[in-house]
Structure formats: structure tokens, C-alpha cells
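In: Sharing a sequence plus its predicted fold:
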Amino acid sequence: PSYLISAHTKKANLDNFFKLYSDRNVALIYNSAHFADADIKSVAANGKIVYHVVLNEKVTAAQLALLPKEKLVDVRDSFNKMQRNADYDGVEFFTDRHKLVGRRICAVGDYTITGRSLDIGGGKPGAVAIHVSYKDKVTADIWMEHFVSDDKDRDVGDVSTKFLQAARKLVTQVDLRPKEFGSDFALLAY
């Protein structure tokens, strides 16, 4: 069980949560820094908490230092979301937070290509974009590469043709740089 700490959470709310799950390990998810440092320190000492998940840097540096590193999970929205698929282009840095695992945090998380909020749209897309993450072979940083269809107008072509245009670009790069992209079921399907 996990409890989401928001700006409205009171220490009494957490105490009730701990009582409700007194026989279980739990996780706390921090989406606000409004708790007093003393409360954070008190909560951090609770042995039943197996993870302290911090969303999008929503705690202060001082509070972060109070949380046990061996239980700290850092979750960030690193995807640079565009309004339209046609707006994506090329390669961009995604994250290097995984390099801190075992030193300053126990795990990392992200929202991959959806971002923190899922935007539901409709209608025929102007372009099809495929977003693929890969590890730079020199720095081990994670980068995101965007493969966009050649056709980018809603009134030109169909979705399946646009998908194939983007997929061909992806497959070409994977064939040229197999060590960066690696191999998995998704890439094999492309």
C-alpha cells in the first residue's frame, strides 16, 4: 500500500494510514514539500516504509537529505512533450539519473513518452512519431530519439503509411547502431 502526500496531507492522515496497514510494508509518495522537516525525519525512521517515492522534485533539498538513500526512489518527467507529432525532431537528452542508483538513491522512475499527464486527443494524426530511448555508448546517459513520418499533413496519406515511414527510419538507425538501442521484443517487432 502507498500513500500520496499532497499539500493537504496532515501528519494525522499518515498516522491513520500506518495504523490501517500496521502489519504490512508500505510506501510513501511525496508530491508536496509542505511537511515540516521534523515530520519527515519522524516518518523516515519508520521501518515499515520500504520506499520513499519523490515525484518531480516536489520536496526540498533539506527534506530529501532526511530520507534514507537506500529507500529513495526518484521519479521525474523527463520527456519533452510536444503539441503535435510533427513537432518532434531528432535526438534529445532524456536522463542520467540512473547513475545515482546505489549511491544517492535506490531507484529511478519516469513517465516514458506519455509524460505526467496523458492527453487524449482524437481524429486522424498529421504525423506519426515513434519515440525510442537508448543508452549512449560513451557516457551511458539515456537519450530519446524521435522518428517522424515524412507525411505530416492530416489530409495527406493514411496512418498505416505514416507509421511505416517512421518505422523505416527507426529500423535504419537500429541497424546502424545496435549497441546503443540494444535488442528487445519491441525493436524486433519493428
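Out: That came through fine. Residues are numbered from 1 along each chain as shown.

In: use CA for all of it now, contacts and neighbours both
Out: OK.

In: what helices or strands is the helix or strand Val75 falls within leaning on?
Out: Element membership for Val75 (DSSP states H and E) is strand 72-76. On a contact count with 3 or more Cα pairs under 8 Å, 6 or more residues apart in numbering; DSSP states H and E, strand 72-76 meets strand 49-55, strand 107-110.

In: how near is the residue nearest the centre of the chain to Ser22?
Out: Centroid-nearest residue in the chain: Asp110, 1.1 Å away (criterion: Cα atoms, centre = their mean). Going from Asp110 to Ser22 by Cα to Cα, to the nearest Å gives 29 Å.

In: Put this next to the previous one:
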Amino acid sequence: MGLMTMYHPYFRGKQFELIAIRETAEIMAKARITPIIEPVRETLNGLDKALKTICDVNGKAIVIVNPSYGDHSANGYNISQLLKDSFSDRDNISAGILLREDMDEGLIIKLLFEHKSHNPCFIHSGYAEPYSLSEKSKGLVSKHVFIENYCGKIYRKYFSDAERILLRDGFKKKKNADYPPLEIFSDLHITYPEEGMDGFGDFLIVGDEYSEGGGPAYAVAIHLTFLDKNKENIMYINHFISTTNDTPTDPAGKFGQALTKLINKLNHSQTQFFESSAIIEFRVLHANGHFPGLGTVKKLSMKHHIETLANFMG
């Protein structure tokens, strides 16, 4: 295997996402996984900490300097400043420029030159004028990340001058109570070469749809991915849902119900889950009857997803 980074998980930089990045930084660096981070919180301390952890283990990351969502969506100046102030000498932290449909080509080129010392990457997310932009940006972009829902093959063919990554949202977001026990997540980790790509990505177990933070949950869900060895390692996702879901009370009790379903599945001889550090934590939580809060539950599911793919690619 070459030194290309294949897997690019896309994180929105909320607190627990950034903690997941810190806690898996070493695993990601070893497996050459490059996280893409879209900072959505005004304070950038968590981002700074996550990026320093990545640098400490010689990992890589792409930081979006013009986020679509959250506190920096109007102006990414502070993110650009952070990259300049703290990471100007680090070539492993790249600036990601998000190309949305309403963007002005002049602004894209301006951002490109502003961040030319940070290996700029394009994240293609709905922009519709590839011809002119591809001419003007030739040789200046180190990587193209295509969000599949927005980028057809014809659009993608204009940008073939650099490394190319296809990002598929394998997570079909529903109300917690409505998830089926099992569904297919993605086969892109196997099929990306057939798409003419150098790598693949996803939105982990969160999905592309952004929300500021949920209201009270009527049901608690634990989402865990696994590779099905009997089906050529296609990735599936299991949803473990609490049994009582008619009122928004007692999240701890509901987590206990969902966790019991998960542990029963793990203890089944046929289980295909990779025994990740997150799975070990889930086992400990179950043994101690402890509810760590829903943010931590999501963080554990994300860590499990990353460790599963790191193990597959290792």
C-alpha cells in the first residue's frame, strides 16, 4: 500500500467530536486516516487541542476555513488565524475550502491564495461551475474531496490534477425510535478505486445533516458499525434502541436498555464487531451500570467506527 491516506472521516467540531479525534489521534496517524474538521463552535480551544494532539503523533488533518454551519459560518477569520498562528510550520494540517453552490469564484480563489502555505484542499459540496474553477486552481490544490450527494461523475472529471477522495453519507438519519435493527452503511471502503478515486470518506455515525443539539430524546440509540466478513466486508450498522420510548424522561434507564441489547449481541458467538477500545468501554459501562451522558455515547460510537476501519486497512 502506498503512503496515500485513504480514509477521511468528516467531523463537525462539536465538543465530543473533538474529544473523539484526540482519543483516536494515534490510531488515525498509524492507519494514515485524515480527519476533516468543520469547526462549528465559537471557541477554538478544543480544535487547537485536537490539532496539537494530531501533530504530536505525526498525523494529518484538514480544517475547513469557511464552515457552512455553526458560529463561524458568516466568517472563518478566526479559524484562518489559528492555522497561521499555531500551525504555520506544520505541513500536516491542511486548509479545507468548502465549495458550496452559492459561492463566488473570486472568493474561492482568494481563500486559495490566502491559505497556499497550508496545502489547500477543495471540499466539493454543491458548487456548480467546475470548468472555469478547475482551470484557475490547477496545480494549487493538493486534494479534492467530493461529497457524493453533490458531485456527479461529470463534475468530478474536471478535478483530476490532484489526489481525489469520495465522501459518502452512509448514515440514514431518522428519529431514534424509527431505526431498524440493522441496515447497510457503505461499501465505498472497498469500491472507491472503481470510482476512480484515491480514497474514501464518510460522516461516521452522525450523518451529514447538521443539528445544533437535540432536544430531549424519547428513545436512546447506540449506533455501531461492523464489516460483514460473509459479504465481502461490506459495512453494516446496527442500531440498538431503548425499549421504552414514549416519554422524554430517564435517559439513563433508556441507555441501560439499549446497552443491554448491545452487550447481548456482543456476547453472541456470531458477533462480527471489532473489539475496539470503545467496545471495551461499553462493556465496562454495562458492568458498572453507569450512564456517561449521551455525548460520550456518541463519542464511543465514533471511536468504534474509526477503529473498525483502521483495523480493516491495517
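Out: Here it is on my side, so go on. Please read these numbers as outputs of a predicted model, since none were measured by experiment.

In: among the helices and strands packed on strand 72-76 of the first structure, which is the most enclosed?
Out: Most buried of these, by mean neighbour count (mean count of other Cα atoms under 10 Å): strand 49-55, with a mean of 22.

In: ok, back up a step: let's have the helices and strands packed on strand 72-76 of the first structure in TSV, adding distance to Ala36 of the first structure.
Out: Output for these, formatted as TSV (distance: least, Cα to Cα, whole Å):
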stretch	distance to Ala36 of the first structure
strand 49-55	16
strand 107-110	25
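
In: Between those strands, which one is closest to Tyr190 of the first structure.
Out: Of all these, the one in closest proximity to Tyr190 of the first structure, counting by Cα to Cα, is strand 107-110 (23.3 Å).

In: so the closest one aligns onto which residues of the second structure?
Out: With TM-score structural alignment applied, strand 107-110 of the first structure matches the range 199-202 in the second structure.

In: list the buried ones in stretch 85-101 of the second structure?
Out: Phe87, Asn92, Ile93, Ser94, Ala95, Gly96, Ile97, Leu98, Leu99, Arg100 (16 or more other Cα atoms under 10 Å).

In: which residues touch the match of strand 107-110 of the first structure?
Out: Residues from elsewhere that reach stretch 199-202 of the second structure, judged by Cα atoms under 8 Å, 6 or more residues apart in numbering: 5-10, 164-170, 188-189, 192-193.

In: how big is the offset of that stretch relative to the first structure?
Out: With mean Cα distance after the TM-score superposition for the first structure, stretch 199-202 of the second structure departs from the first structure by a mean of 1.9 Å once superposed.

In: so where do the strands sit in the stretch 101-250 of the second structure?
Out: 121-125, 143-147, 163-167, 182-186, 199-202, 221-228, 234-241 (DSSP state E, counting those that start in this stretch).

In: residues near Phe93 of the first structure, how many?
Out: 16 (other Cα atoms under 10 Å).

In: To clarify, my last question referred to Tyr190 of the first structure.
Out: Neighbours around Tyr190 of the first structure, by other Cα under 10 Å: 11.

In: right, and it touches Val171 too?
Out: Yes: under the criterion of Cα atoms under 8 Å, Tyr190 of the first structure makes contact with Val171 at 6.7 Å.

In: Arg164 of the second structure and Met197 of the second structure, how far apart?
Out: The value you get for Arg164 of the second structure to Met197 of the second structure, if Cα to Cα is used, is 5 Å.

In: Give me the more crowded residue out of the two.
Out: Neighbour count, other Cα under 10 Å: between Arg164 of the second structure and Met197, Arg164 has more, with 22 against 19.

In: residue in the first structure matching the more buried one?
Out: Match for Arg164 of the second structure (TM-score structural alignment): Leu72.

In: quick one: contacts for that match?
Out: Taking Cα under 8 Å, 6+ apart, one finds Tyr51, His52, Val53, Val54, Ile105, Cys106, Ala107 in contact with Leu72 of the first structure.

In: could you redo these as a markdown table and give each row distance to Pro178 of the first structure?
Out: Compiled in a markdown table, these are given as follows (distance: Cα to Cα, whole Å):
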| residue | distance to Pro178 of the first structure |
| --- | --- |
| Tyr51 | 35 |
| His52 | 36 |
| Val53 | 33 |
| Val54 | 34 |
| Ile105 | 30 |
| Cys106 | 29 |
| Ala107 | 26 |
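
In: lining up those residues with the second structure, which overlap?
Out: Shared with the second structure under both residues aligned by TM-score structural alignment, their matches' Cα atoms under 8 Å, the contacts from the contacts of Leu72 of the first structure are Tyr51, His52, Val53, Val54, Ile105, Cys106, Ala107.

In: who touches the residue mapped onto the first one from the second structure in this structure?
Out: Yep, that's Tyr51 of the first structure we're talking about. Counting by TM-score structural alignment, Tyr51 of the first structure lines up with Lys143 in the second structure. Lys143 of the second structure is in contact with Pro120, Cys121, Phe122, Ala162, Glu163, Arg164, Ile165, counting by Cα under 8 Å, 6+ apart.

In: show me what contacts the fifth one?
Out: Residues counted as contacts of Glu163 of the second structure (Cα under 8 Å, 6+ apart) are Ser142, Lys143, His144, Met197, Asp198.

In: out of the strands of the stretch 101-250 of the second structure, which comes closest to Lys30 of the second structure?
Out: strand 199-202 (16.1 Å).

In: what about Leu170 of the first structure, which SS state?
Out: helix (DSSP: H, G, I helix; E, B strand; the rest coil).

In: Quick check: chain neighbours aside, which residue is closest to the alignment partner in the second structure of it?
Out: Taking TM-score structural alignment, the alignment pairs Leu170 of the first structure with Leu262 from the second structure. Excluding the flanking residues, the one nearest Leu262 of the second structure by Cα to Cα, 6 or more residues apart in numbering is Phe240, at 6.1 Å.

In: Please look at that neighbour and Ile263 and confirm they touch.
Out: No: counting by Cα under 8 Å, Phe240 of the second structure does not reach Ile263; the two are 9.9 Å apart.

In: The two: which has the busier surroundings?
Out: The neighbour comparison of Phe240 of the second structure against Ile263 (other Cα under 10 Å) goes to Phe240, with 26 against 16.

In: Could you measure from the more buried one over to Leu51 of the second structure?
Out: Taking Cα to Cα, one finds Phe240 of the second structure at 32 Å from Leu51 of the second structure.

In: Same question for Lys138 of the second structure.
Out: Taking Cα to Cα, one finds Lys138 of the second structure at 28 Å from Leu51 of the second structure.
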